[in-house]
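Enquirer: Okay, sequence plus prediction incoming.
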Amino acid sequence: MDKIFDPRAIEARWCASWEQNGYAQPETAASLRGVDRASLKPYSIVIPPPNVTGTLHMGHAFQHAVMDALTRYHRMLGCDTAWIPGTDHAGIATQMVVERQLAAQGIKRTDLGRDKFLEKVWEWKEYSGGTITNQIRRMGNSVDWSREHFTMDDTLSRAVTEEFVRLHAEGLIYRGKRLVNWDPVLLTAISDLEVESKEENGKLWHFRYPLASGSGHLVVATTRPETMLGDSAVAVHPEDDRYKHLIGQSVRLPLCDREIPIIGDDYVDREFGTGVVKITPAHDFNDYAVGQRHALPVINVFTPTAHINDEAPAAYRGLDRYDARTRIVEDLEKLGLVDKIDDHKLMVPRGDRSGVVVEPYLTDQWFVDMKTLAERSLASVEDGRTRFVPENWINTYKQWLNNIQDWCISRNLWWGHRIPAWYDDAGNIYVGRSEDEIRANPAYASTLSADTILRRDEDTFDTWFSSALWPFSTLGWPEQTEDLKRWYPTNVLVTGFDIIFFWVARMSMMGLHFMGEVPFREVYITGLVRDAEGNKMSKSKGNVLDPLDLVDGISLEDLVSKRTTGLMQPQMAAKIEAATRRQYPQGIEPVGVDALRFTFLALASTGRDIRFDSSRASGYRNFCNKIWNAARFVLMQCEDKDCGQDESLPHTLSAADRWIVSRLQKVEAEVAELFRTYRFDLLSQTLYQFVWNEYCDWYLELSKPALQDGDAEAQRGSRRTLVRVLETILRLLHPLMPFITEEVWQRVAPLAACSGETLMLAPYPVSDAARIDENAEADIEWLKGFILGIRQIRGEMDISPAKTIPVLLQNASASDRTRVEAMLGSIRFLAKVEAPRILESGDEAPQSATALLGQMSLLVPMAGLIDKEAELVRLSKQIAKLESDLEKTTARLSNPNFGKAPEHVQQQTRDLVAKQQQDLDALRVQHGRIESL
């Protein structure tokens, strides 16, 4: 093995090998194992499909680390395992990218026409569509690429058509005029998920609406004056004593020649504004509900581009909504109808793609009746068929399903699955899988003749409508394929909490409706990946991390350029650049895929957001180095030597051998439970502690006496334990750190009498209770205490680790004496001491440094080991210097001006004060010990 672990030297090679050999394919795995797939327990996961033209971000990398760990684990357990990959066509996002490219050439999509425009989109998909799949490969994800899907593939398109046609035939899909989120730039309805509401500074206008009776007026508060042109009523709370006597009367709508009623509705908040609100059913979702309750007219005064239409008075027609707002306020001021204008903070909904304010807009769209579908999804969580991890998300899920609204599934886009509906000139609607099927359908014979011209619906489906089928369309539905029979329902869905409603719930509803069974048994909900301070990662904040920059490293200048590219405001760019230079003064050093994946899993506390600190990944890069160096030691000790491969040859296991094997069994049992409960954070900690502390730091040292001085049977036993425990460790770690474990396993497996082409298909370790040895564990814990006690004395007394020192044992029990005799070689070798002398009762102990091991004292006589006076002088100088340093640091902290420094600088100074005080206390204690000798 190379002396230095270089992840770049192995990652590309193993990625290619795994994929070329098809190890992630269930058929290949079964064949290489020589088993019948039908006899295996199925296990499947579908990947949440990323946007086909997108790139890998930290959230993807985190969730993929979890999914790959689960997939590799169950594959090694012997399950018939499939992790199904794929990408989403991302209707709005992809169409926007292509439209912007065309706009740069002075071309509009309407100039090209639908067919030519779609050709351009497919060209862009072919050009950029492989980026994210190559990044998924780069991360070592063991998906079955032979089963890769794209939501616009012919098979999946056929499934979406089938979904729509069946739901329509069952009366669960209808076309109607309703309010939707409307993006006036993209000119399409968008889902709630594509709307970002943020608090912004605005105004609250108070207008006087004259009573029709002429006896006064009502003051109405509004944040959107332009919508008053479409008012249908004003509303007050029915129990508001100020206004309830007016209910049933009317007001004159200013600027419009019409009267509107005063209605009572408990939707009105008596404490907001004046307690009187305008009701505009065509331009507000809550107002629409009020309008439905009171049978109010629905008056739309906007065009699709958010200009004033012909339903409004002539003076405002054609104006942009904000120009109309200005004109309306000016006109009301002239009429003396502006009561007051207040500054007001309000939540403003903006399209996440276009950035413009979204309008509630009344338009004809296709909807799914969700209440009927939601009932079975609710039942599936009630009866435990679908389980959430963590469980608290069940309440959120149930609350949303209990208050579900019908789903607008049509999008006014060209890129996507086109809705299979046709229209004739009389306005009749025909739904079918094709126009030919419609013409052959007897149900349409009364309105559809052979010469009737049909026009297909121009709209496409909401992306989530196709994604709702993902767990079974990727397995071949609507055909009853072998894959569908084998792997539906899938075992677990790994996803973020932000799409529980938009995707998880809809997959559940469609799976239960079309398949009669839940699409996944468990839903593992991940948190968001935030920066080290807990802030959400965003380009505007300049705190975004690219997972591949962590894997491969990036220079400071390239990182600054990456974070500031595209920022319009120089001041913002300068701020981001300064923060980046402060946080990453040397850029980002490469950590490799294994270290990054292990970091994600170590931080994956269920239900909590991840605060990602790149220094943590650097720490796990050190863990990779530790494994690599341990493997090099083992190979140097064991390659070309007898490692017990021949079971007929006798071997002797030392207490250390039996101890590490026993500890291994307990770790294996703990790991199985932690995988079962999705506690990847505890799983990572358990493996880290066992590998680093127990195997590398202790067992490798404990094995040396037998390897160097033991007889043939003892050497064979230790070498056998070294390689077999290491080989088992590699299998335990492989789902979390696939690259380094595969690389090392290929060298270690033959020594451990293991065969097979790849670690991916090796059996996952299973605990054997018969191999647990409590006595050996107790013996080694005693030995570790002995060695640590001697090392403590050396450290306190500044005695060289290379110097062999005497040791006396006081108050030694019978078991202490037995252990000293049994493990004398290890004691002398590892503690670097002379043979311990046991003091009997009444023996006088010389002046000694002391450490305790249970009731027994470890005494190291100081005579001849240190120069007491010289050591006191040395310590006094150190104490004086540290006292001076502490005084300066404390003075800086107490300076009133220091409170103006950045918080992270203040915290660093507070931490330094604590460290200096701790070091000073330790030096004073050591000075006192030596002075007392």
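Expert: Happy to help now that I have it.

Enquirer: hey, let's count contacts and neighbours off CA atoms from now on
Expert: OK.

Enquirer: Show me the strands in the stretch 701-850 of the chain, by range?
Expert: Secondary structure of the stretch 701-850 of the chain, counting by DSSP state E, counting those that start in this stretch: strands at 808-810, 837-838, 848-853.

Enquirer: Report all helices and strands that the longest strand belonging to the chain contacts.
Expert: In the chain, taking DSSP state E as the definition, the longest strand is strand 195-210. The elements that strand 195-210 packs onto, with contact taken as 3 or more Cα pairs under 8 Å, 6 or more residues apart in numbering; DSSP states H and E, are strand 217-222, strand 250-252, strand 338-351.

Enquirer: Can you lay out these as CSV showing distance to residue 648 and mean neighbour count?
Expert: Converted to CSV, those look like this (distance: least, Cα to Cα, whole Å; neighbours: other Cα atoms under 10 Å):
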stretch, distance to residue 648, mean neighbour count
strand 217-222, 90, 20
strand 250-252, 102, 21
strand 338-351, 73, 16
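
Enquirer: Presented hereafter is structure B, for comparison with structure A:
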Amino acid sequence: MSTFAGDEAATLPTTYTPADVEGELYERWVERGYFTADAKSDKPPFTIVIPPPNVTGSLHLGHAFEHTLIDALVRRKRMQGYEALWQPGMDHAGIATQNVVERELAKEGKSRHDLGREAFVERVWKWKAESGGQISGQMRRLGDGVDWSRERFTMDEGLSQAVQTIFKKLFDDELIYRAERIINWCPRCLTAISDIEVEYQDDDGELVSIRYGEGDNAIVVATTRAETMLGDTAVAVHPDDERYRHLVGTEIELPLTGRRIPVVADAHVDPEFGTGAVKVTPAHDPNDFEIGQRHDLPSIAVMDERAVITVHGPFLGLDRLEARSAIVAALRAEGRIVAEKRPYVHSVGHCSRCKTTIEPRLSMQWWVKVGPLAQAAGDAVRDGRVKIHPQEMEKRYFDWVDNLHDWCISRQLWWGHRIPVWYGPGGEVVCVGPDEQPPTGEGWHQDSDVLDTWFSSGLWPFSTLGWPEQTESLAKFYPNSVLVTGYDILFFWVARMMMFGLYAMDGTPPFHTIALHGMVRDQNGKKMSKSFGNVVNPLDWMDKYGSDALRFTLARGANPGVDVPIGEDWVQAARNFANKIWNATRFALMNGATVEGPLPAPEELTPADRWILSRLNSTVAEVDGLYEDYQFSKLSEALYHFAWDEVFDWYVELSKTTLAKGGPQADAARRVLGEVLDVTLRLLHPIVPFVTETLWTTLTGAESLVIADWPKDGGYRDAEAEAEIATLQQVVTEVRRFAVSQGLKPGQRVPARLELDGTVLAVHEDAIRSLLKLTVPEEGFAATASLPVAGATVSLDLSGTIDVAAERKRLAKDLAAAEKEKAQTTAKLGNEAFLAKAPDEVVAKIKARQEAAEVDIARITAQLAALPQG
């Protein structure tokens, strides 16, 4: 027996209080360097990056969910002997961060223009140092095993060098260019945003049909954005539309402007939609821009960057929405409105940052030519170099990368990586690399735009390891082993990393596997939103129930690629599980559970000992397989049911009988109990690290579970012991069910006679009596109920405790159901036509149902016969 087990149990409080251990344990792990990855190590690498949270952010349930899954993977791999690196860091979040600081300035009555660019950027850095990155402390609360010594920020000097290097490389390879095109413009943030940063939602608007021209030469067009008609430069119809063929090539008058515009024929127009004619505004609509390019039409911008009308006339200076109403009123006054439909529900794009309605706008911007990059990103998945999990998500990925448009990467902000391009007085354009001096002299100036935040975060898997320098860390830890992220940023971030990783790293993809998870929702499956009032601060639940409880709840709900509903009662249930682990381990320690010495030989063990060791090895194998398949929900369920149901509810209870008898078998049980708890705590540790660390170090006296070995399936299986204990469980469960049906109180002792001879249960009488609280019958014992189960008979004296009439009624109902099942299956098996057509496996299942019904009938009939008469 361990010399410390019983004494150590006494050092554990009777109840587990997470707040007493979590903070101290985490800081100990960090101080001892358990999470620090060594690039010089000869261990095989396991690398995973944190999807960098915004520097403006705080820990929400989505972060907690994702971090729990990543941490579980990393902790397990570290225990398996890998040199595990979980790379932490934050994103500078261009638009979001600039907005935060501008709001702070507004409180002082200032704007960024009052400070100037350089002073404003200094102000943002100051804000970042003082207020940014609060999420780091929250990650510690959750238990994130990241390598804090490697923490990076997308505006760090090293990462900035990586950004400049890849921009220069793409520019020199003619994969970056500058062009005037239609972009998504946010009039609130005053910057371009990419297609994937536009959120579409159904808005109530109005559809107005307007007559252009007069008489036989009139054409009716419909629009939801009447204000853009000021910039119309054509009306387009389909080339084969007979209704308008006579007008193609002519000009008609554009109402309210005095301008005349051509009628053009373009195959883009759908002749079946509406009137079959569309207004063409090349400067304010992406499709119209393409039509304009094909027909050499001018582009007339009618709004400035704040969506205010700039065309001289009665609408000058009006906001776009004000202008819309005024223009419709003016058209109505001229009799130009043919029809109006309101409300007209249609899909409208909004800025994902501030929710302002997006304005398509013709603008000179920088672009990435994504064709060859996207092709490479698609090929890496198609040829198997990168696996997407779950596999059904591959279609989403291909739908995106196979249909990518060129990426607008310039943003009209001051906070971010400034585009490394200088313009000369003579129209020169020079792209400057990180080791090159920018041109100087009169008239030279740098481009004022910064790069899209996703440009720098797309370099994250290799820029954080020192690229473009060929560092030891880059050689050791690139490519990443797996990327764990939400399916919602498959396009924002994952596709960008794939394109840049393959391009910069000579065709080596940034990760071997992309493991996609769903979104966290409330317990009713509803999206969490401040407007819905269902947003949960995970810190509140961690304060109330402990970090382990939150982590286990999140892991237990994590089916690959599927959204995760979560409610407080589930976190409470997980807290109860942590308490169960605590109490069971404390009991075992108090009763001498030990990890010292080898396990006894199977012949020295009881059937219960052999059963739990068999189940233990099977569980190790099952959990390993589920981890490799990223089935966090299933492995959490497997661990929960093994730990609670099999170890705590059955084995610990069965071992009490053995321990009470003393002797060699009791010593063997103590060793087996220690082994089972040792391995179970190791298996649970990646998901619930705090409670398991506290208990395991107490049980074993070893340094830390973080650096302990991961359990291995020793191959031990004992089918005979598993069948024997399954029979015992069947008897106990059936008697317990009967007792509940009779209204017996939990723990109520009942005299009983056990007829176990001739069954495998004969050696388990003491255990059965202990589990069922059955006392040995005294002289004059008279059974009032008898239950035949698994070849044994349990006779109970329930006089004074049993409602005979209620029990007879219950059994009669069960008997009727069993007889109905037998009649139905017998009828099917007696139907020759059915048997001739039914597959063999179907017939076999019906025969099995018939046999089960016959067994139930015999059992229930015997129980009815055993009931007292009257």
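Expert: Alright, I've got the coordinates. Model, not experiment: these values are computed from the prediction.

Enquirer: Please state their TM-score.
Expert: Laid over one another, the chains give 0.88 as their TM-score (TM-score structural alignment, normalised by the length of the second structure), with 803 aligned residues with a Cα RMSD of 2.7 Å.

Enquirer: nearest to residue 168 of the first structure, of the strands of the stretch 701-850 of the first structure?
Expert: Ranking the strands of the stretch 701-850 of the first structure by distance to residue 168 of the first structure, with Cα to Cα as the measure, places strand 848-853 first at 77.8 Å.

Enquirer: residue in the second structure matching residue 484 of the first structure?
Expert: Using TM-score structural alignment as the criterion, residue 484 of the first structure maps onto residue 474 of the second structure.

Enquirer: what comes up buried for the host helix or strand of its match?
Expert: Using DSSP states H and E, residue 474 of the second structure sits within helix 472-477. Neighbour-count burial for helix 472-477 of the second structure flags 473, 474, 476, 477 (criterion: 16 or more other Cα atoms under 10 Å).

Enquirer: now stretch 119-132 of the first structure
Expert: 120, 121, 124, 125, 129, 130, 132.

Enquirer: do the same with stretch 651-667 of the second structure
Expert: Going by 16+ other Cα under 10 Å, stretch 651-667 of the second structure has these buried residues: 651, 652, 653, 654, 655, 656, 657, 658, 659, 665, 666, 667.

Enquirer: what's it in contact with?
Expert: 1, 584, 588, 591, 604-606, 608-609, 612, 669-670, 673, 766-767, 770-771 (Cα atoms under 8 Å, 6 or more residues apart in numbering).

Enquirer: Helices of the stretch 751-870 of the second structure, start to end?
Expert: 765-772, 804-829, 832-837, 840-866 (DSSP state H, counting those that start in this stretch).

Enquirer: Quick check: the aligned residue for residue 884 of the first structure in the second structure?
Expert: Checking TM-score structural alignment: residue 884 of the first structure goes with nothing.

Enquirer: Now name the helix or strand holding residue 884 of the first structure.
Expert: helix 868-894.

Enquirer: and residue 314 of the first structure, how many residues sit next to it?
Expert: The number of residues packed near residue 314 of the first structure is 11, by other Cα atoms under 10 Å.

Enquirer: isn't there a helix covering residue 388 of the second structure?
Expert: No: assessed with DSSP: H, G, I helix; E, B strand; the rest coil, residue 388 of the second structure is strand; it does not lie in a helix.

Enquirer: What's the separation between it and residue 504 of the second structure?
Expert: Using Cα to Cα, to the nearest Å, one obtains 21 Å as the distance from residue 388 of the second structure to residue 504 of the second structure.

Enquirer: just to revisit the earlier point, mean deviation of the longest strand of the first structure from the second structure?
Expert: Strand 195-210 of the first structure: mean distance to aligned residues in the second structure after superposition is 1.1 Å, counting by mean Cα distance after the TM-score superposition for the first structure.
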